[in-house]
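S.K.: Next comes the sequence, and after it the predicted model I'd like to discuss.
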Amino acid sequence: MRKRNVGIFACMAGIVMGLGISQLNVAGIFEKEPMKVYNSVERKIPESAKSKLKDEGKCWLCGSDDQSLMDYFRKFDDLGIICTKNWYVQDMRIRNHDEEGNLIGAQGNSRTGFSGTGEGGCFFHTNQMPDHGISEVSVSFGDDSFFDVRTVQDHLCQTCLDKLIESMEVYCGETEKPMARDLVLVDFQTLDLYALQEHNGGYFVRDYYVEIESEEDGIEVRAFYCPKLKNGKKDGE
């Protein structure tokens, strides 16, 4: 009888020890795995800055200055893309205009072009079809294609500088500083600015619809002239 009890006790002890070793091994496996840390992502804009422009009439956005073409483009009912680093203005030419800004009829052709903003900056490939109210601009980022407020502080009035900074909204981690690209969409008529960052999808800007699609090293911007229909019809139908 005593031998049988001893055998049962030994068997039970073996089971307990086996379970204990198994639990320890499982715990060891989990301890070896690195703990995953998830940082929340939120929308941020760069820190506000104070304008250093002394003459507001020479503001590169709302004023007139020899180093900005905005006073010329303001004649057109159209949209454009501004590279803020050197204030390069790319006219999207969604519709046909003459040099005075008057709308004109079909011209019978589309336009393709290439341009750049210099070493380390952005490169533009445009495909403009104004006879159909369509424009496509492919922007390739350079190594230095990031927004730096110091490049515009001396050239924008406070109102326009605030508006530009607010348009540089990007997604980033909770502890990270926003690193916005140095691009912004501009409405030549209202001078409203719209973000052109990788996370954006699209905008309705008056009678235009704009799509922004991220690419590997840049963005694709497509704009369409599509005025609102009245009772499902365009004017004159």
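M.R.: Looks like it came in fine.

S.K.: rest of the way, CA atoms for contacts and neighbours
M.R.: Fine.

S.K.: what's the burial count for the nearest residue to residue 203 once chain neighbours are set aside?
M.R.: Excluding the flanking residues, the one nearest residue 203 by C-alpha to C-alpha, 6 or more residues apart in numbering is residue 210, at 5.2 Å. As a burial measure, residue 210 scores 19 neighbours (other C-alpha atoms under 10 Å).

S.K.: Second structure for comparison follows:
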Amino acid sequence: MPTPTLFYGVPSGCSFGSIVALEWLGQPYRLSRIDMPEVVTSAAYRQINPIGETPTLMDAQGNFLSESLAILNHLGARGIEQGLGFAQGTRDFDRLNQMLAYLNTSFFGAFAPLWYALEHGAQGAELEALTRYGAAEVRNVHAELEAMLGDKPWLLGEQRTLADAYFIGIARWTRYHQVLDRNDYPGLQRLFDKLEDDPAVRFAHAIERQAPAQSQGGFQGHVTLEEVLAQR
């Protein structure tokens, strides 16, 4: 039976949240580093994810699952005892699914104009329009999420869930796109700082930087895309 393997994108892919989630889960897993845009759009990678995006998870049965929302719900079903996910059909499951959907659509999507401008070398009037629109969207979703968080310690309440893991992987994008001061959203700044101090988040940062990384979960090392394909 294969060890679950997460194919994560660098630099700074949203798959960061899935690495954090796997660390919190504490069960055996491997990682496979996928360079963007070169490898992620290659014919080899498209054998496991035809749309050429990360993350992709190979589960314990050797099946491939893509899209962060689907992967995090898959991991959540394995992390009910740890409180990372909840049984489907419960109110807590619905609340988690709602928050993940918001992060996956509105929060993630707000950065799209800014990423487009950066990755496509936009200039002049196009750059100005994309930056103005993206900045307004990013400020808007931060205000919305600040209101949803309120004075709770975590996005859903008294305990951390996979929503918090996904949040930190996207929220760090303001380092690339300096369109707001997170201190204007004190609840989100508090949550961001708490997560940045989390061992699993520090581990994920080190993994991305290819620095020495100390796992407190079930990390069993890296495997290459070619090695996975050869075993199919």
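M.R.: Perfect, I can see it now. From a predicted model like this one, the values you see are computed outputs, not experimental measurements.

S.K.: Give me the TM-score for this pair.
M.R.: The TM-score (TM-score structural alignment, normalised by the length of structure 2) is 0.23; 85 aligned residues with a C-alpha RMSD of 5.5 Å.

S.K.: I'd like to know how many residues surround residue 186 of structure 1.
M.R.: Counted with other C-alpha under 10 Å, residue 186 of structure 1 comes out at 24.

S.K.: and if you look at residue 166 of structure 2?
M.R.: Using other C-alpha under 10 Å, residue 166 of structure 2 has 26 other residues around it.

S.K.: helix or strand for it, which one?
M.R.: helix 162-171 (DSSP states H and E).

S.K.: how about the very next helix or strand once past that helix: buried residues?
M.R.: Beyond helix 162-171 of structure 2 on the C-terminal side, the first helix or strand identified by DSSP H and E is helix 186-196. By 16 or more other C-alpha atoms under 10 Å, the buried positions in helix 186-196 of structure 2 come out as 187, 188, 189, 190, 191, 192, 195.

S.K.: Run the angle between the strand or helix carrying residue 203 of structure 2 and helix 162-171 for me.
M.R.: Using DSSP H and E, residue 203 of structure 2 maps to helix 199-209. Interaxial angle, helix 199-209 of structure 2 versus helix 162-171 (axes from the mean of the first three to the mean of the last three C-alpha atoms, to 10 degrees): 40 degrees.

S.K.: Just want the angle from helix 199-209 of structure 2 to helix 186-196.
M.R.: 70 degrees.

S.K.: So which elements touch the helix holding residue 166 of structure 2?
M.R.: On a contact count with 3 or more C-alpha pairs under 8 Å, 6 or more residues apart in numbering; DSSP states H and E, helix 162-171 of structure 2 meets helix 16-25, helix 91-102, helix 186-196.

S.K.: Can you give me the distance of residue 161 of structure 1 to residue 30 of structure 1?
M.R.: 52 Å (C-alpha to C-alpha, to the nearest Å).

S.K.: With neighbour numbers in mind, choose between these two.
M.R.: residue 161 (22 against 10).

S.K.: is it fair to say residue 21 of structure 1 lies in a helix?
M.R.: Yes: using DSSP: H, G, I helix; E, B strand; the rest coil, the assignment for residue 21 of structure 1 is a helix.

S.K.: Let me know the distance separating it from residue 15 of structure 1.
M.R.: 10 Å.

S.K.: now do residue 164 of structure 1
M.R.: 71 Å.

S.K.: With neighbour numbers in mind, choose between those two.
M.R.: Taking other C-alpha under 10 Å, residue 164 of structure 1 and residue 15 do not tie; residue 164 has more neighbours (24 against 12).

S.K.: Which other helices and strands does the host helix or strand of the more buried one contact?
M.R.: Using DSSP H and E, residue 164 of structure 1 maps to helix 158-166. Packed against helix 158-166 of structure 1 by the contact rule (3+ C-alpha pairs under 8 Å, 6+ apart) you find no helix or strand.
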